[in-house]
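> Have a look; sequence and predicted model below, questions after that.
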Amino acid sequence: MSAPARAAAPAAARAQPRIPQRFWIGLVAVIVYVALAAGVSSLLVDWLAPEGELAEFALSHIPVLLPLIIAGLVFARRSGWAEIWRTPAAFETRPRRWWMLVIPLLMLTQSIIVLTLTPWGNWDILGIALVALITAMVGLGEELYFRGILRSSLRANHGETLTLLVTSLLFGAAHSFGSAIHGEPVGTIAFQVGVTMLDGVLFYAAFRATGRLWVAIALHALSDFTLYLSSTNLADQNAIDVSTVPANIAIQGTLWALVVVVFISAMRQDLAARRSRRVVEQTA
């Protein structure tokens, strides 16, 4: 064996993941995350009965999210799944999809608009810091498990379209888990799944556009942070009179239209990949 070949062999071995990238592994990971995040938090609140909105908000998030995030980070490190944190950006592959960068930019702009309309007088420093900490944990946890571990488990063996669809659908279903437990009408649950699924597509697109998971994490955390601060209470993540601002209406409409474009782009990418494989097979 030549010297270059001997040098390449260890590098190839290191590139192999220590844990096989199987969909069931990613699925189990998100099921555990959702079940513990929703179930244990409710038990803690019912058991300890904290006084005050901020205390309940902290108790329902921090004790549960912290171990889940640690477990996810340990898995990401030891599994060898490099795609959890990094994937080829849309502008690094051919054809170069520079247009996808519009999605994270619009999402950032939308959050900035909400921040400018936030009633800061309703909050003190402690409350703002606590919301910032918890939303950062939520952004890291959900993106690590859904766009990181789950996406990597699917993308290793399937096309972009199926990966996009499944991760976004499960993301939407996960955010309706609480509504299902409390017996909300089927129509309400279906609407929640649909709306949150669109958010999942946008976070997925932000990751694909930049190739860095931290971008999706930051956008997710910032979005939750702005919506919580703009709401009347921490149990209702709806911005007050912010969604009716003309600029936000225009941005949201544009983002929803781009969701369709993202799916079309994913389908075209899969079609091009299949054609490329056929050419290689015919040549071989």
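It's in. This is a predicted model, so every value here is computed, not measured.

> rest of the way, CA atoms for contacts and neighbours
OK.

> so how many other residues sit close to the nearest residue to residue 123 once chain neighbours are set aside?
In space, and not counting its chain neighbours, residue 123 is closest to residue 229: 7.9 Å by Cα to Cα, 6 or more residues apart in numbering. A count of neighbours around residue 229, defined by other Cα atoms under 10 Å, yields 26.

> The one 3 residues further on now?
Residue crowding around residue 232 was assessed by other Cα under 10 Å; the count is 15.

> measure it to residue 238 for me?
Between residue 232 and residue 238 the computed distance is 8 Å (Cα to Cα, to the nearest Å).

> Same question for residue 74.
Taking Cα to Cα, one finds residue 74 at 33 Å from residue 238.

> Show the residue spans covered by the helices in the stretch 101-250 of the chain.
102-116, 125-142, 151-155, 160-174, 177-181, 186-210, 213-229, 246-283 (DSSP state H, counting those that start in this stretch).

> Go through the ones you listed and name the closest to residue 66.
With Cα to Cα as the measure, helix 125-142 is the member of the helices of the stretch 101-250 of the chain nearest residue 66 (7.5 Å).

> Second structure for comparison follows:
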Amino acid sequence: MAERELSVDQGREHRSAWARFWNAGSWWKALLFIAVYWGVYQLIGLGVTTLAAGLVVRDDILSTPLSVLFGVAVPILLAGLLLLLFARSLGWIRPLFARQPVEGRAWMWVAVVLVLIPIVVRLVATQWSAWSVAQVLAILFLGLCIGLTEELATRGIIVRMLRSGGYHERLVFVLSSLYFALLHAGNFVSGQDVATVAITVVYAFGFGAMMYLSLRVTGRLIWVILLHAATDPTTILATGGIDTHTAAGGASGLLSIAGLFGIAYVVLAVLAVFLVKNRSDAGRSRASTG
């Protein structure tokens, strides 16, 4: 009996040490988390695509619904489930999906609008006849997997980690967007050329900034997940590829218009560095307005 109680006590001490480590957030712990997450995701992807090699069309991953599911969606979904387990081990599930502790400002709604407009434009621009219903459903499911996993990792866990470390909100904004961009730098390993990866990383920083601002102004992670979940599949359906901006799948004129919003993301991201207030300043602002 005594041995069992000792084992339980040791387990509690181990869990508390684990929680203490991650709750004492810092920039390097957040970077470590992102690096480990990226590595685990790559291993999951390698494992799934190896086991389902007969279903994945490597030269044209979007060509069949099963290729979309097992080539891209399932690895991302499994990574997302691991993130949920990680958050659960720290007791973070409820606070991650609860109302945000730091309120947004009215100007931040601009980010939501800038994300929504190109989604609508791409829906109009898509040549739907080029896709089967099964392909569309598979790509929409992929979008949900991407939205859940990437937002849980960056606007969820990373933002909470940095805030728990006492970082000013401006730095939380910059670092969380930067780490999101670094995740996409890993596309170089998959064989993409340097120029494409560089463009993707810059775009990802701008888009990550839009997601942070959307998190602040909507107040809940779920809305950011849904915004992200609508962005990727509409881009894939309109352009005919992943991380591409060509007109292979849609009307080139409309896609050019949608592409301009990527520039707008980066511009607003730079401006937001100066507009986002530190938490202490935001607190004084709320106090002064009652």
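The structure has been received and is ready for your questions. These numbers were taken from a predicted model, which means no experiment stands behind them.

> quick one: which of the helices of the stretch 101-250 of structure 1 is nearest residue 60 of structure 1?
Comparing those under Cα to Cα, the one sitting nearest is helix 125-142, at 9.9 Å.

> okay, the angle between the closest one and helix 160-174?
Angle between the axes of helix 125-142 of structure 1 and helix 160-174 is 140 degrees (criterion: axes from the mean of the first three to the mean of the last three Cα atoms, to 10 degrees).

> Where does helix 125-142 of structure 1 end up in structure 2?
Aligned by TM-score structural alignment, helix 125-142 of structure 1 falls on residues 133-150 of structure 2.

> That stretch against structure 1, how far on average?
For stretch 133-150 of structure 2, the mean deviation from structure 1 after alignment is 0.7 Å (mean Cα distance after the TM-score superposition for structure 1).

> returning to what we had before: distance check, the counterpart of the residue nearest to residue 123 of structure 1 in structure 2 against residue 244 of structure 2.
In structure 2, the residue paired with residue 229 of structure 1 is residue 237, using TM-score structural alignment. Computed with Cα to Cα, the distance linking residue 237 of structure 2 and residue 244 of structure 2 is 11 Å.

> what's around residue 133 of structure 2, how many residues?
12.

> any idea how far it is from residue 230 of structure 2?
17 Å.

> go on, residue 214 of structure 2?
Residue 214 of structure 2 is 14 Å from residue 230 of structure 2, by Cα to Cα.

> Same question for residue 158 of structure 2.
Distance from residue 158 of structure 2 to residue 230 of structure 2, by Cα to Cα: 22 Å.

> which of the two has more neighbours?
Ranked by neighbour count (other Cα under 10 Å), residue 158 of structure 2 and residue 230 place residue 158 first, with 27 against 20.

> shouldn't the more buried one be in contact with residue 32?
No. Using Cα atoms under 8 Å, residue 158 of structure 2 is not in contact with residue 32, being 10.5 Å away.

> ok so, going back, if we go by neighbour counts, what in the match of helix 125-142 of structure 1 is buried?
Within stretch 133-150 of structure 2, the residues scored as buried using 16 or more other Cα atoms under 10 Å are 135-136, 138-150.

> which residues touch it?
62-66, 68-69, 72-74, 76-77, 79-81, 83, 180, 224-233, 236-237 (Cα atoms under 8 Å, 6 or more residues apart in numbering).

> Same question for stretch 54-73 of structure 1.
33, 36-37, 40-42, 44-45, 49-50, 127, 130, 134, 137-138, 140-141, 144-145, 234-235.

> same thing but at 7 Å, please
33, 36-37, 40-42, 44-45, 50, 127, 134, 137, 141, 144-145, 234 (Cα atoms under 7 Å, 6 or more residues apart in numbering).

> now swap in stretch 40-51 of structure 2 and tell me
For stretch 40-51 of structure 2, the surrounding residues in contact (Cα under 7 Å, 6+ apart) are 56, 70-71, 75, 79.

> Among those, which one sits closest to residue 196 of structure 2?
Nearest to residue 196 of structure 2 among these is residue 71, at 20.7 Å by Cα to Cα.

> how about the closest one, what's its partner in structure 1?
Checking TM-score structural alignment: residue 71 of structure 2 goes with residue 60.

> so how far is residue 106 of structure 1 from its match?
31 Å.

> Tell me which of these two has more neighbours.
Each of residue 60 of structure 1 and residue 106 has its neighbours counted (other Cα under 10 Å); residue 60 has more, 23 against 16.

> how many neighbours does residue 56 of structure 2 have?
Residues near residue 56 of structure 2, counting by other Cα under 10 Å: 24.

> and the gap between the nearest residue to it once chain neighbours are set aside and residue 4 of structure 2?
With sequence-adjacent residues excluded and distances taken as Cα to Cα, 6+ apart, residue 56 of structure 2 is closest to residue 67, at 4.2 Å. According to Cα to Cα, residue 67 of structure 2 and residue 4 of structure 2 sit 49 Å apart.

> now residue 100 of structure 2
Here residue 100 of structure 2 is placed at a distance of 40 Å from residue 4 of structure 2 (Cα to Cα).

> With neighbour numbers in mind, choose between these two.
residue 100 (17 against 9).

> how about that one, what's its partner in structure 1?
Residue 100 of structure 2 maps onto residue 87 in structure 1, by TM-score structural alignment.

> ok, that match - contacts?
Per Cα under 7 Å, 6+ apart, neighbours of residue 87 of structure 1: 211-212.

> and what of residue 110 of structure 1?
248, 251 are the contacts of residue 110 of structure 1 under Cα under 7 Å, 6+ apart.

> at 10 Å what do you get?
Each residue near residue 110 of structure 1 by Cα atoms under 10 Å, 6 or more residues apart in numbering is listed here: 104, 223, 226, 242-243, 247-252.

> With residue 189 of structure 2 instead?
42, 197.

> Can you tell me how far it is from residue 38 of structure 2?
11 Å.

> For residue 66 of structure 2, see how far away residue 129 of structure 2 is.
Taking Cα to Cα as the measure, residue 129 of structure 2 falls 19 Å from residue 66 of structure 2.

> I'm done for today, thanks for sticking with me.
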